[in-house]
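Colleague: Below is the sequence, then the predicted model.
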Amino acid sequence: MATIAENLTQVRVRIDAACRAAGRNASTVQLLAVSKTFDAQAVLAAARAGQTAFGENYLQEAVAKMAELQALAGPQAQALSWHCIGPVQSNKTRLVAEHFAWLHTLDRLKLAERLSSQRPAHLPALQVCLQVNVDGGANKSGVPPQEALALARSVAQLPGLCLRGVMSIPEPAPDCAAQYALHQRAAQVFADIRASGLPGLERFDTLSMGMTDDLEAAIAAGSTLVRVGSGIFGRRPAATAA
């Protein structure tokens, strides 16, 4: 069985190859290791292999993991960047505001306002991406593409937040061409907001899309951040925390 370090190397090889195929520099694509449901030792193994950015869905589990890593790794744990990539209930916004550097799943103004008011003054602004529902699925999170610009306009003005880009999680597609078409929808929303000239978008530079099974199509469509879990950590254990 391959180690986490070996898996990381293979994922980076895939990213490099996808960037070459798309005529892009590999330095333009960040790798986010999705560590939800994996323990602190798994994160530490990835960190020791050079990975610094980690994505989590389950907030209480994530905060406990951060504390355990601090005890295990000390200064090395301080260098890690934590990204919330799951849906956030209004009663749990404080956990995000106080413990995370990024939130990828912002899809409504009320949530943004709570995060803004709860972000501790001693921390840098919370980096946020708008989650866009490119499929139009009724049971999926995300702002409809046609409403994304209006939400961006409001979020960009909130203190304590820095609007960085757009995120999407499309439904699985049957082939690379179909994956690419879905990712292009999110890329277009990103491009439209970036070209809008809205104030407060000086650092609007992140297109968060693509996972283990579709990162090549996402990079071809312009992704600047791919979120890879099973490709690094293996089969995911059952979730134990919400």
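Modeller: Sure thing, it's come through. Keep in mind that what you see is a predicted model, and the values were worked out from it rather than measured. Residues are numbered from 1 along each chain as shown.
Colleague: CA only for contacts and neighbour counts going forward, please
Modeller: Fine.
Colleague: Near residue 78, how many residues? Count them for me, please.
Modeller: 12 (other Cα atoms under 10 Å).
Colleague: Surely it is in contact with residue 70?
Modeller: Yes. The pair residue 78 / residue 70 is scored as a contact, 7.2 Å apart, by Cα atoms under 8 Å.
Colleague: In contact with residue 4, which residues?
Modeller: 42, 45-46, 232-233 (Cα atoms under 8 Å, 6 or more residues apart in numbering).
Colleague: quick one: which of these sit in strands?
Modeller: Nothing among the contacts of residue 4 maps onto strands, per DSSP state E.
Colleague: Quickly name whichever of the residues you listed is closest to residue 12.
Modeller: Ranked by distance to residue 12 (Cα to Cα), the contacts of residue 4 are led by residue 232 at 10.1 Å.
Colleague: Show me what counts as buried in the helix or strand where residue 148 lies.
Modeller: With secondary structure defined by DSSP states H and E, residue 148 is part of helix 148-155. By 16 or more other Cα atoms under 10 Å, the buried positions in helix 148-155 come out as 148-149, 151-153, 155.
Colleague: any chance of those residues in a markdown table, plus distance to residue 110?
Modeller: Listed next are the buried residues of helix 148-155 as a markdown table, based on distance: Cα to Cα, whole Å:
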| residue | distance to residue 110 |
| --- | --- |
| 148 | 14 |
| 149 | 16 |
| 151 | 10 |
| 152 | 13 |
| 153 | 14 |
| 155 | 10 |
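Colleague: this is the comparison structure:
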Amino acid sequence: MTTDCGGAPRTVALAAAAALLVSLPLLLLVSLPDADTYEQETRRMFVEWKAKYRKTYTYAGEEECRYAVFKETRRRVARDRAAGVTSSGLNGFSATTIEEFSRGYLCLGDRTREEESYEQETRRMFVGWKAKYGETYRDAGEEECRYYLFKANRRVVVELNAAAAAAGRNVVYGLNQFGDLTNVEVQQRCYPEMEEDRDQLSARCQAAASSDPIYSRLIRYQGIL
């Protein structure tokens, strides 16, 4: 992975990626019977959060994407607090993607030429990915929000490929149809609604996962190319 933002430590990008690399079973912190209650509570928290930090969104699609990011952040914060990793809670950046945070708040100077090239390449990849999977968005705000999720997921794929190459593994990973989703969204799509089947991946998600036992649950980051 390249060095970001004019010399910012490589560990910053890796830490951001590591925060996303969570297997789907570990994300099942809320039992399915309580899912509706959790959703309602998170919606209420999002409304209160917007009021507290004076957040407004021009487009309905963008707001829904921001809610997805907020929900992902809430889940991650709860997990980290339970593990004793942090005592912090939600803040004004809770609906901001990692890529946006890195670009807007960690990059104090101009972006490097290498990072600019990476941005242009990712934009081209996003266009191709949308065409491949027939992905469309309700508005420009939603598309931009989803792009940043896609870009963050691409960085994870880059790191997976680097790790595979370093280990001498003859595999190449790439983004699949879940490339613009959060972990929580993948969980919702890939686990059946029936409680008795909640530990089984759906057929669609099985097809998206690789057969590698190490990476088989990281289905939104990869597909063997």
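Modeller: Received, thanks. Given the structure is predicted, the values throughout are model-derived calculations rather than measurements.
Colleague: Assuming the best superposition, what's their TM-score?
Modeller: TM-score for the superposed chains, counting by TM-score structural alignment, normalised by the length of structure 2: 0.25, backed by 100 aligned residues with a Cα RMSD of 6.1 Å.
Colleague: Buried among the contacts of residue 4 of structure 1? Need that as a selection in PyMOL.
Modeller: Filtering these down to the buried ones (16+ other Cα under 10 Å) takes a single PyMOL command:
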select buried, resi 46+232+233
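Colleague: Out of the contacts of residue 4 of structure 1, list just those in helices.
Modeller: 42, 45-46, 232-233 (DSSP state H).
Colleague: which of the residues you listed lies closest to residue 32 of structure 1?
Modeller: For those, the closest approach to residue 32 of structure 1 (Cα to Cα) belongs to residue 232, at 10.1 Å.
Colleague: which non-adjacent residue is nearest that closest one?
Modeller: residue 7 (5.0 Å; Cα to Cα, 6 or more residues apart in numbering).
Colleague: tell me which element the one you found is part of?
Modeller: Going by DSSP H and E, residue 7 of structure 1 is in helix 4-21.
Colleague: Can you list the buried residues in that helix?
Modeller: Those would be 4-5, 7-8, 11, 15-16, 18-19, for helix 4-21 of structure 1 by 16+ other Cα under 10 Å.
Colleague: From residue 190 of structure 2, how far out is residue 144 of structure 2?
Modeller: 24 Å (Cα to Cα, to the nearest Å).
Colleague: just the helices in structure 1 please.
Modeller: Using DSSP H, helices in structure 1 cover 4-21, 40-48, 59-73, 75-78, 93-99, 109-118, 148-155, 176-194, 215-220, 230-233.
Colleague: Can you mark which positions in the third one are buried?
Modeller: Right, helix 59-73 of structure 1. Result for helix 59-73 of structure 1 [16+ other Cα under 10 Å]: buried residues 59-63, 65-66, 68-69.
Colleague: In those, find the pair that's most separated.
Modeller: Greatest spatial distance in those: 59 and 69, 15.2 Å, computed using Cα to Cα.
Colleague: Just give me the closest of the buried residues of helix 148-155 of structure 1 to residue 93 of structure 1.
Modeller: Within these, the smallest distance to residue 93 of structure 1 is 15.3 Å, found for residue 155 (Cα to Cα).
Colleague: gap between that closest one and residue 72 of structure 1?
Modeller: Taking Cα to Cα as the measure, residue 155 of structure 1 and residue 72 of structure 1 are separated by 37 Å.
Colleague: Apart from its chain neighbours, what residue comes closest to residue 205 of structure 2?
Modeller: Spatial nearest neighbour of residue 205 of structure 2, excluding adjacent residues (Cα to Cα, 6+ apart): residue 190 at 5.5 Å.
Colleague: Please work out how many residues are found near residue 40 of structure 2.
Modeller: 11.
Colleague: Can you list the buried residues in stretch 144-151 of structure 2?
Modeller: Applying 16+ other Cα under 10 Å to stretch 144-151 of structure 2 flags 145-151 as buried.
Colleague: Among the buried residues of helix 59-73 of structure 1, find me the one that's closest to residue 95 of structure 1.
Modeller: The closest of these, once distances to residue 95 of structure 1 are taken by Cα to Cα, is residue 59, at 6.8 Å.
Colleague: ok, residue 73 of structure 2 to residue 126 of structure 2 distance?
Modeller: Taking Cα to Cα, one finds residue 73 of structure 2 at 23 Å from residue 126 of structure 2.
Colleague: cool, residue 157 of structure 2 as well?
Modeller: 14 Å.
Colleague: what's the answer for residue 65 of structure 2, then?
Modeller: 17 Å.
Colleague: ok, now residue 190 of structure 2?
Modeller: In this view, residue 190 of structure 2 and residue 126 of structure 2 are 22 Å apart by Cα to Cα.
Colleague: again with residue 75 of structure 2
Modeller: Counting by Cα to Cα, the gap from residue 75 of structure 2 to residue 126 of structure 2 is 26 Å.
Colleague: From the ones in helices among the contacts of residue 4 of structure 1, pick the one nearest residue 127 of structure 1.
Modeller: Nearest member of those to residue 127 of structure 1, counting by Cα to Cα, is residue 46, at 22.8 Å.
Colleague: Return the residues in contact with residue 53 of structure 1.
Modeller: 31-33, 80-83.
Colleague: Now tabulate those in JSON lines and tack on distance to residue 215 of structure 1 and neighbour count.
Modeller: Formatted as JSON lines, these follow (distance: Cα to Cα, whole Å; neighbours: other Cα atoms under 10 Å):
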{"residue": "31", "distance to residue 215 of structure 1": "10", "neighbour count": "20"}
{"residue": "32", "distance to residue 215 of structure 1": "12", "neighbour count": "22"}
{"residue": "33", "distance to residue 215 of structure 1": "13", "neighbour count": "27"}
{"residue": "80", "distance to residue 215 of structure 1": "23", "neighbour count": "18"}
{"residue": "81", "distance to residue 215 of structure 1": "21", "neighbour count": "15"}
{"residue": "82", "distance to residue 215 of structure 1": "20", "neighbour count": "24"}
{"residue": "83", "distance to residue 215 of structure 1": "18", "neighbour count": "26"}
